[in-house]
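# Sequence first, then the predicted structure:
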Amino acid sequence: MAIFHLEFKIVKRSEGMSSCRKAAYHVRCKITDDRTGNTYDFSHRTDLFYHQILAPLSAPAHIIESSTALWNEVEKVERQKDGQTARYFDVAIPCELNNEDKIKLVVEYCQKNFVDKGMIADIAFHDLDSNNPHAHVMLTLKPITADGFGKKERSWNDKKNVILWRESWSVIANRYLATTGSNERIDHRSIDAQHTEALENAAITLNVEEKALWLAKATATSRPAMQRVHRAKWNSKHVQEKRAAEQAVRDEMKQEAQATYNTFKDLDLQIVVDLRSFTVSEMPEPVEIVLPEIQPRTEFSETGSQSSSSEDQHPVLVAPTPHTRTKLKTPSFPTASTIKRAPVKSKRKQVKPRQSGVFKRFTLLVIGYIKEKFVWAKKKHTVVPSDVEHDKRIAENYVFDEVKGIYVERAEHERRARFNSDTYSPTKDEIRRFPSRPVKPAQLDSDLDYIPTLAAERKPPTPQLKPPGYDRDQT
């Protein structure tokens, strides 16, 4: 089966890794690291099918003649003791292709995405004749020229490149699968992302055939993703049982997806959908489904049906967890039970709690969502609720002020607009409300009692001598 697996990693000296050791493991050969003097030998492994080095035209021949020469040169030009020397990834190749197409697929992918940008790609193909064909690819971090390696290209480390590289692999692999006539396809996105996209497209499309295709994909992706198994644990009995169970779920979802498509493409939207397994069954005859008014004791199940509750409580929307059922449940908080059990005096009249208009409108939105997504029902003509009339009156009496960013009264908005216009002239009422400041009458010079004198005409103060102990009060 065709599966998607593509994971990028970095060879870091700070983690005790060496590009020579990683290359020796991929190529299943013996390589000696000239920088450290360590020798790495993996020639005893026999699962290597094919090996190839792709390089730009400007690369010197003595560097790309073998993996030993290439990665020893890479280790030589990297000066930092905790530097990064290579980028590597392993990719799963579709089993539906023959060995020649498997090699062409990986070579075309590496040439288009890496070698054309200036990288050197060291490719090792493993287990092409088994049920797990894959390839290991090592990439240089520095562009190669006729003079050797240059400075590191930092733009290659952008995280956005990983998304583009994964998408490119799915596009090229699907083209090879289509050429061979296989119906299998791979997708670089997660299972949850594919499931969400399928549900959204199925809800907005109006074509029955297209809706059937999107719902079939939603059914096929309504499952947890299959977990990757390390090579050292393949022969474990527990792992084999777990992988068999995951494969059984995947096959079951594929069969249900085919049944979903066959049912939807022949129906005129007169259907019932079971959300737990996305199984679809046709009604024996068209049934008119009428959703009544909102009742405080109504519980909505995931299939759109209604059931009566024994407690007089308001329904509450409970957010679902992944792969679980969605219901509107009644709360079990102590306030409701306390109100129910509280004794009522004979002289005091019991008052019914007032229902909030916000809650009613929110419940109407939830019912509309259920009707749109899960149940194709005929709408019942009902009286427009009072909240709509209230909103209409608000729209008539209020205007949105773009300067303040809030709604203001229409009369106030019109007054301000008239005041800010170029042809504004105040009315008599506005003149009375805002009178001019009264003018204070001027005073004549003859009214002034104070006549200033010059400083030269002033007499200096005469000092007075007082004997010690003199007190004016004693006199």
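Thanks, I have the structure now.
# contacts, neighbours, all on C-alpha from now
Will do.
# Which stretches in the stretch 151-300 of the chain count as strands?
All strands of the stretch 151-300 of the chain, identified by DSSP state E, counting those that start in this stretch, fall at 271-274, 279-282, 298-300.
# Highest average neighbour count across these: which stretch is it?
Per residue and on average, the most neighbours among those fall to strand 298-300, with a mean of 20 (mean count of other C-alpha atoms under 10 Å).
# Next secondary structure after that strand?
Heading C-terminal from strand 298-300, the first helix or strand you meet, by DSSP states H and E, is strand 306-308.
# returning to that earlier point: switch the strands of the stretch 151-300 of the chain over to JSON lines; also include distance to Phe419.
JSON lines is the format used below for those (distance: least, C-alpha to C-alpha, whole Å):
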{"stretch": "strand 271-274", "distance to Phe419": "61"}
{"stretch": "strand 279-282", "distance to Phe419": "65"}
{"stretch": "strand 298-300", "distance to Phe419": "55"}
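# Pasting the second one now:
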Amino acid sequence: MQGHYHCSVDIISRGKGRSAVACAAYRSGMVLEDQRYGKTYDYGRRRGILEVGILTPAGAPAWAAEREELWNSVEAFERRKDAQLAREFVLGLPAQLTHPQRRDLVEEFVRQEFTPLGLVADWAIHAPNPKGDQRNFHAHVMVTLRGVGPHGFEEKKDRSLNSPERLTAWREAWAEIQNRAFERHGIVDAQGRPFRVDHRSYEDQGHGLEPTVHLGVHASAMERAGKPTELGDLNRAILASNDNRMRRRRAALLSPEDYSRQLALLEEKRREQDGPEPWN
């Protein structure tokens, strides 16, 4: 059975009016002082942040493991008014695993892909929004764009890390790390088959499913508040269509007994998600 996969990458850039210190404060739920702009960002009351951490490469100075010092140092080192400050990964975390197991996934990804390159990674694991999908555990990982050694930041950025090939390799690595964890912890589907995720697009996988569209900040907020949006309606239609396609495919592959059992399981899951029926 194939599970939900998400790995998106963005650049935090001063040219877009963003501050690395502000981003780190928001994602970690901390109070951080921004020395460049003379501001204090207070997100200490933010809920849903399960755990945060920083992983540094061997030989990095002690300040690289201190969130406020790290990102203020990045802001001070990058002098251009349009400077790129950090690379951010948003990683979907498997709901089938426990919190410690999900944390191990994030740290394995960082230790495999970033610290060997001399990069520092600041990560935060977030719980699902109370008004959204309760399976939506995810992590934000802010990674420095320059290597950090005993004497501080390297003078040159590794431009090869901006290539499409590198992005594909990172996405594939995140899928492989999750699949190894599923095998290690014995995560299987209702038929006892290994649970897996796939980093490839639906088109590349060739199974005819249609991807959902990105809601964006405003539409997501409206949907969480119970206000349907056009994009939300479109995604619901896409999910229903994909569900019908998968049902037909399973029906073609399963025996009548197995197909009936699958339908019963799906109906049971729907009842659990919808809650008890209202009183007449």
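All right, it came through fine. Since this is a predicted model, take the numbers as computed values, not measurements.
# Next, the TM-score between them, please.
The TM-score (TM-score structural alignment, normalised by the length of the second structure) is 0.78; 237 aligned residues with a C-alpha RMSD of 2.1 Å.
# Of the strands of the stretch 151-300 of the first structure, which is nearest Asp34 of the first structure?
strand 279-282 (62.7 Å; C-alpha to C-alpha).
# Ser222 of the second structure - how many residues pack around it?
For residue 222 of the second structure the amino acid is Met, not Ser. Around Met222 of the second structure there are 14 other residues, counting by other C-alpha atoms under 10 Å.
# For Ala23 of the first structure, give me its contacts.
By C-alpha atoms under 8 Å, 6 or more residues apart in numbering, the contact set of Ala23 of the first structure is Ser67, Trp71, Met138.
# So for the second one, what's the nearest residue that isn't a sequence neighbour?
Nearest in space to Trp71 of the first structure, with sequence neighbours left out and distances taken as C-alpha to C-alpha, 6 or more residues apart in numbering, is Cys20 at 5.6 Å.
# For stretch 267-278 of the second structure, grab the matching residue range in the first structure.
Using TM-score structural alignment, stretch 267-278 of the second structure corresponds to no residues of the first structure.
# Oh, that last question was meant for stretch 39-56 of the second structure, not what I typed.
Under TM-score structural alignment, the alignment places stretch 39-56 of the second structure onto residues 38-55 of the first structure.
# Tell me the buried residues in the matching stretch?
Tyr40, Phe42, Leu48, His51, Ile53, Leu54, Ala55 (16 or more other C-alpha atoms under 10 Å).
# So which of the residues you listed belong to helices?
Secondary structure from DSSP state H places none of the buried residues of stretch 38-55 of the first structure in helices.
# In TSV, list those along with distance to Ile172 of the first structure.
Formatted as TSV, the buried residues of stretch 38-55 of the first structure follow (distance: C-alpha to C-alpha, whole Å):
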residue	distance to Ile172 of the first structure
Tyr40	35
Phe42	32
Leu48	24
His51	21
Ile53	20
Leu54	18
Ala55	20
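# Filter those down to the ones in strands?
Among the buried residues of stretch 38-55 of the first structure, DSSP state E puts Tyr40, Leu48, His51, Ile53, Leu54 in strands.
# the longest strand in the first structure is where?
Scanning the first structure for the strand with the most residues, using DSSP E, yields strand 84-92.
# Next, count neighbours for Phe400 of the first structure.
Look at Phe400 of the first structure: counted by other C-alpha under 10 Å, it has 14 neighbours.
# in the first structure, which spans are helices?
With DSSP H as the criterion, the first structure has helices at 19-27, 67-77, 99-113, 159-179, 191-204, 208-220, 237-264, 334-341, 357-373, 386-397, 410-419, 428-433.
# Looking at those helices, spot the one closest to Leu6 of the first structure.
helix 159-179 (6.7 Å).
# now the angle from that closest one to helix 99-113?
For helix 159-179 of the first structure against helix 99-113, the angle by axes from the mean of the first three to the mean of the last three C-alpha atoms, to 10 degrees is 150 degrees.
# Please list the residues outside helix 159-179 of the first structure that contact it.
Residues from elsewhere that reach helix 159-179 of the first structure, judged by C-alpha under 8 Å, 6+ apart: 4, 6, 8, 94, 96-97, 101, 105, 109, 113, 183-188.
# so that helix versus strand 84-92, what angle?
Counting by the same axes, to 10 degrees, helix 159-179 of the first structure points 30 degrees away from the direction of strand 84-92.
# Check the offset of helix 159-179 of the first structure from the chain's centre.
In terms of C-alpha atoms, centre = their mean, to the nearest Å, the centre of helix 159-179 of the first structure is found 21 Å from the chain centre.
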